[in-house]
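Q: Everything below, folded, please.
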Amino acid sequence: MPSFADFTVLDYLSNIIDILLVWFVIYKLIMVIRGTKAVQILTGIFVIIVVRTLSGFLGFNTLSWMMEQAITWGFLAIIIIFQPELRRALEQLGRGRLFSRTGLQEVEEQERIVEAIVKAINYMAKRRIGALVTVERETGMGDYIETGIAINSTISSELLINIFIPNTPLHDGAVIIQKQNIAAAACYLPLSESPFISKELGTRHRAALGISEVTDAITIIVSEETGSISITKNGELHRDLSPDDFKNLLGTELMASVKNVSSTRWSWRVKKQNG
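A: A predicted model of the protein is given here:
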């Protein structure tokens, strides 16, 4: 067995890079599955492994055998259950896009999303159609998505507007946007219990503040009484925004999630359009 004296500086450097790459892959996988039901499956797998270890240590042979079978056949079941996701990951690997997209693609997609949201919100504000739209960022919102009606559709201004038309099945509640899709509608958000909230604010504003206190999501509110546009983020409420201020604030917040070049390009586009 080699001793520490046998290791060279190159060996140490190679091991450090190896460990960093493993942690990078694990981190990316966690980012992919956060806020999804895959987290629950991984939790179940972890529980089975713990029970298998304890049962073997304590001599519970039958339980140990059952857990062994669950582990042996469980991985095959996971491959079958996640077959579409695995195929998509392999396709992205073949295109060199497993862990990241090009900066230009991210910028263009994020700009499209911002434009769609801005168009829908301005349309509803002019007609005083109440709306509540939450955009997921780093903190997963899987628990809140499950309280609503699954949609899983590409974001478009037309779809957002149709969802909030009064007296339709999905208009009451929040729309949650996850990545590049409208994940669900008619979702329940936690109401803020802050005593400093103005009494004139309704349930939509309290829900928007509530979700901003427990996640890093950005939430847009359209008042059906006044048609005013507001945004909440990090427990803060930005009320009665003008169309230009709303577009600038939303663009700044959402474009911050992509590369720095995206923020520069977005600012340039906003100045060009306003000019």
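Q: Could you use CA atoms for every contact and neighbour count after this?
A: Fine.
Q: which one is P166 nearest to, not counting chain neighbours?
A: Nearest non-adjacent residue to P166, counting by C-alpha to C-alpha, 6 or more residues apart in numbering: I129, 7.2 Å away.
Q: please give me the structure for this one as well, since I'd like to look at both together:
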Amino acid sequence: MEFFDLQEIRIIDIIDVVLVAALMYYLYKLVKGTVAINIFVGIVIMYGIWRLTVFLDMLLLSRILGGFLGVGMVALVIVFQQEIRKFLLMIGSTNFSARKRMLQRFNLFADEELQTNIPAIIGACGKMSRSQTGAIIVLKRNNSLEFVKTSGDRMNAEVNQPIIESIFYKNSPLHDGAILIEDNMITATRVILPVSNEKKIPQRFGLRHRAALGITEKSDAVCIVVSEENGQISYLKEGDFVLFEGLDELQRLLEKDLSL
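A: Coordinates of the predicted model:
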């Protein structure tokens, strides 16, 4: 018995399956490792039971479950508000500036983009880590960061290791708060960042890490934090900690993320 005819499969059907698979993959990435994954699995199970009751023509139970799932859509938006925000940011970050960078790689634009001096940033972070100097560095990617830049002091200095170290020197008037780096320029210091209310953050992480999580939740920026307590360097992206081994790997991560 034939279940389907291969000749009836259209190109649009294949595209449809690929897009659904990609959507499910990104949804899984967003909820992986969070409490939301358990809620998501529960919803899938409830939906499967509802479809089974409809198939078996169990009118009363199917109507109850159908009504519950219908009202539950509002609750889903509340429960998954952070994940939905990340998903929309991920889609919205594919903007004209990102496309321009892609075209520049193929030399379709005459002007060359100013590349961020990543070795200087990594060198400064390594030295501040050894001296246990607290620091928080925000690196802009595609989304505008004007909503936090206005909270700090404007600056227009090219990125280099001595400047970064001098800003976060403990007796410097500029060390309190974050610095904002756009392309290869330090554009603001003493920036006040939105603090994350995420409950899963371990207690050993302080206000700097919560602020780094907050800005990476509300934008596609990446953030480096140097702990004042133990000198540990943390790298944050998309509202989560990114694990790495050593400064060389951190540099490769930055080069990759800032090229997107």
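Q: Trace the residue nearest to P166 of structure 1 over to structure 2, please.
A: Aligned counterpart of I129 of structure 1 in structure 2: T133 (TM-score structural alignment).
Q: again, but for E253 of structure 1
A: Going residue by residue (TM-score structural alignment), E253 of structure 1 aligns to D257.
Q: what's the helix or strand that match falls within in contact with?
A: Under the criterion of DSSP states H and E, D257 of structure 2 resides in helix 246-258. When contacts are taken as C-alpha atoms under 8 Å, 6 or more residues apart in numbering, the neighbours of helix 246-258 of structure 2 outside the stretch itself are 118-119, 122, 126, 141, 222, 235, 244.
Q: so which of those residues is the most crowded?
A: Looking at the contacts of helix 246-258 of structure 2 with neighbours defined as other C-alpha atoms under 10 Å, the largest count falls to V222 at 24 neighbours.
Q: isn't it right up against K237?
A: Yes: between V222 of structure 2 and K237 there is a contact under C-alpha atoms under 8 Å: 4.9 Å.
Q: so what sits against both of the two?
A: Counting by C-alpha under 8 Å, 6+ apart, the residues touching both V222 of structure 2 and K237 are T216.
Q: Aligned counterpart of N152 of structure 1 in structure 2, please.
A: Taking TM-score structural alignment as the criterion, the aligned counterpart of N152 of structure 1 in structure 2 is N156.
Q: which outside residues touch the strand or helix carrying that match?
A: When elements are defined using DSSP H and E, N156 of structure 2 is found to belong to strand 153-158. Counting by C-alpha under 8 Å, 6+ apart, the neighbours of strand 153-158 of structure 2 from elsewhere in the structure are 184-191.
Q: List the buried residues in that strand.
A: 154, 158 (16 or more other C-alpha atoms under 10 Å).
Q: distance from that strand to structure 1 after superposition?
A: Strand 153-158 of structure 2 differs from its equivalent in structure 1 by a mean of 1.0 Å after superposition (mean C-alpha distance after the TM-score superposition for structure 1).
Q: re the thing from before, among the contacts of helix 246-258 of structure 2, which are in strands?
A: Counting by DSSP state E, the contacts of helix 246-258 of structure 2 place 222, 235 in strands.
Q: any idea which of the contacts of strand 153-158 of structure 2 is closest to E198 of structure 2?
A: Nearest to E198 of structure 2 out of the contacts of strand 153-158 of structure 2 is V191 (C-alpha to C-alpha; 20.8 Å).
Q: Please work out how many residues are found near the closest one.
A: Residue crowding around V191 of structure 2 was assessed by other C-alpha under 10 Å; the count is 23.
Q: R52 of structure 1 contacts E68, correct?
A: Yes: R52 of structure 1 is in contact with E68 according to C-alpha under 8 Å; the separation is 6.7 Å.
Q: of those two, who's got more company?
A: R52 (22 against 18).
Q: Next up, the contacts around the more buried one.
A: Remark: with contacts taken as C-alpha under 8 Å, 6+ apart, R52 of structure 1 is in contact with 63-64, 67-68.
Q: Just the buried ones out of those, please.
A: Using 16+ other C-alpha under 10 Å as the burial test, the contacts of R52 of structure 1 include 64, 67-68 as buried.
Q: So which residues of the stretch 51-200 of structure 2 form strands?
A: Using DSSP state E, counting those that start in this stretch, the strands of the stretch 51-200 of structure 2 run over residues 135-139, 153-158, 178-182, 185-191.
Q: for those strands, which one sits closest to L88 of structure 2?
A: strand 135-139 (19.8 Å).
Q: once aligned to structure 1, how far is the closest one on average?
A: Average distance, strand 135-139 of structure 2 versus aligned residues of structure 1 after superposition (mean C-alpha distance after the TM-score superposition for structure 1): 0.3 Å.
Q: which helices and strands does that strand pack with?
A: When contacts are defined as 3 or more C-alpha pairs under 8 Å, 6 or more residues apart in numbering; DSSP states H and E, strand 135-139 of structure 2 packs onto strand 178-182, helix 207-218, strand 222-226.
Q: What's the match for S227 of structure 2 in structure 1?
A: With TM-score structural alignment as the criterion, S227 of structure 2 matches S223.
Q: wait, I meant A120 of structure 2
A: Under the alignment (TM-score structural alignment), A120 of structure 2 maps onto A116.
Q: how deep is its match tucked in, by neighbour count?
A: 17.
Q: so it sits right up against I177, yeah?
A: No: under the criterion of C-alpha under 8 Å, A116 of structure 1 makes no contact with I177, lying 11.9 Å away.
Q: how close does I113 of structure 1 get to V39 of structure 1?
A: Relative to V39 of structure 1, I113 of structure 1 is positioned 27 Å away (C-alpha to C-alpha, to the nearest Å).
Q: Done for today, thanks.
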